[in-house]
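[1] below are the sequence and a predicted model; questions follow.
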Amino acid sequence: MVASLGFILLGGVFVWAGTEHFWNFRVVSGMLADKGLPAAKGLLALGSVVEIVAGLCLAMGVMRPYAAVALILFTIAASLMALNFWRYSGMERQGLRSAFIINVAVVGGLLLAATA
């Protein structure tokens, strides 16, 4: 019961984030383009679909290990591309570094989910 709730919460975060990216597509893709990412709109669309589909699978227990691995790969790629704190300084660096560290913890949770 507790594990099921954990999977729902963990998967739900990705579903929410992916959905929110589509709601704010123009703003988020602009931010990614400003960071110098090529094909920011395409990357954002693809990443958001992965977040939603794999998040739903994780939450519902459908192909859970594969969903967890997909989300691990997504989280690592997104963190390296969008949370590149090492290129910044001051408050911006601190905020990006905090988000990056949180994603490291999320990957840890997803590793547990992949083996559950």
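    Yep, that arrived. Residues are numbered from 1 along each chain as shown.
[2] contacts and neighbour counts: CA atoms only from here.
    Noted.
[3] elements contacting whichever strand or helix holds S29?
    Per DSSP states H and E: S29 is located in helix 25-34. Packing partners of helix 25-34 (3 or more CA pairs under 8 Å, 6 or more residues apart in numbering; DSSP states H and E): helix 40-60.
[4] name the residues of the helix it packs on that are buried.
    By neighbour count on 16 or more other CA atoms under 10 Å, the buried set for helix 40-60 is 40-41, 44-45, 47-59.
[5] which residue is nearest the middle of this protein?
    Taking CA atoms, centre = their mean, the centroid of the chain lies closest to T75, which sits 4.4 Å from it.
[6] how far away is that residue from S89?
    From T75 across to S89, the span is 23 Å (CA to CA, to the nearest Å).
[7] how about L71?
    In terms of CA to CA, L71 sits 29 Å off from S89.
[8] again with I76
    22 Å.
[9] shouldn't the residue nearest to the centre of the chain be in contact with A105?
    No: the criterion here is CA atoms under 8 Å, and T75 misses it with A105 at 10.5 Å.
[10] check the offset of the helix or strand encompassing F14 from the chain's centre.
    Following DSSP H and E, one finds F14 within helix 2-23. Once both centres are worked out by CA atoms, centre = their mean, to the nearest Å, helix 2-23 turns out to sit 10 Å from its chain's centre.
[11] below is an additional structure, to be compared with the one above:
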Amino acid sequence: MATMAESLGFILLGGVFVWAGAEHFWNFRSVSGLLTEKGLPAAALLLGAGSIIEIVAGLCLAIGVMRPYAAIALILFTIAATLMALNFWRYSGAERQGLRSAFIINFAVVGGLILAATA
């Protein structure tokens, strides 16, 4: 049985993905447009599928349903999304720095998800 601290950690980690996925749907046109500008093929399809994965797997992680599988799904999603959308090496200046920071932060998120998958 998870301790109170572990439960809170799972809720917070899963909740970030639920929030992000929901926010993508709320701002679907603008986010889809940004992904199209980055040159991603079928940006709307990728955004919709990714957002569904974020919401469903995030909820599963937060409430403890199939937690290892949810964490693995989110690991794969985070790596794929990071490589596709946070390609800082193609930019310069402040934009490069912002994308690079988000890229690095996602490494920590993957680390947390690895812990969640093995808990």
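    That came in fine, so what should we check first? Since we're looking at a predicted model, the values are computed, not measured.
[12] between T75 and A105 of structure 1, what contacts are shared?
    Residues touching both T75 of structure 1 and A105 do not exist when contact is defined as CA atoms under 8 Å, 6 or more residues apart in numbering.
[13] before we move on, back to that, for the helix holding F14 of structure 1, packing partners?
    Helices and strands touching helix 2-23 of structure 1, by 3+ CA pairs under 8 Å, 6+ apart, are helix 40-60.
[14] mean per-residue distance, the helix it packs on to structure 2?
    With mean CA distance after the TM-score superposition for structure 1, helix 40-60 of structure 1 departs from structure 2 by a mean of 0.1 Å once superposed.
[15] what's around the aligned partner of L9 of structure 1 in structure 2, how many residues?
    With TM-score structural alignment as the matching criterion, the partner of L9 of structure 1 in structure 2 is L12. When neighbours are defined as other CA atoms under 10 Å, L12 of structure 2 has 15 of them.
[16] and the spatially closest residue to L12 of structure 2 that is not a sequence neighbour, what is it in contact with?
    Across the structure, with CA to CA, 6 or more residues apart in numbering as the measure, the residue nearest L12 of structure 2 apart from its sequence neighbours is A62 (7.2 Å). When contacts are counted by CA under 8 Å, 6+ apart, A62 of structure 2 touches S7, F10, I11, L12, L13, G14, G15.
[17] apart from its chain neighbours, what residue comes closest to the first one?
    If I follow you right, that is S7 of structure 2. Spatially, and ignoring its direct neighbours in sequence, S7 of structure 2 is nearest to A62 (7.7 Å; CA to CA, 6+ apart).
[18] show me what that neighbour lines up with in structure 1.
    For A62 of structure 2, the equivalent position in structure 1 is taken to be A59, counting by TM-score structural alignment.
[19] residues in structure 2 aligned with the strand or helix carrying L112 of structure 1?
    L112 of structure 1 is part of helix 90-115 when elements are defined by DSSP H and E. Under the alignment (TM-score structural alignment), helix 90-115 of structure 1 falls on residues 93-118 in structure 2.
[20] how big's the offset between that stretch and structure 1?
    After superposition onto structure 1, the average distance of stretch 93-118 of structure 2 to its aligned residues comes to 0.3 Å, using mean CA distance after the TM-score superposition for structure 1.
[21] using PyMOL, define a selection of the buried residues within the contacts of A62 of structure 2.
    Here is the PyMOL command that selects only those of these that count as buried (16+ other CA under 10 Å):
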select buried, resi 7+10+11+13+14+15
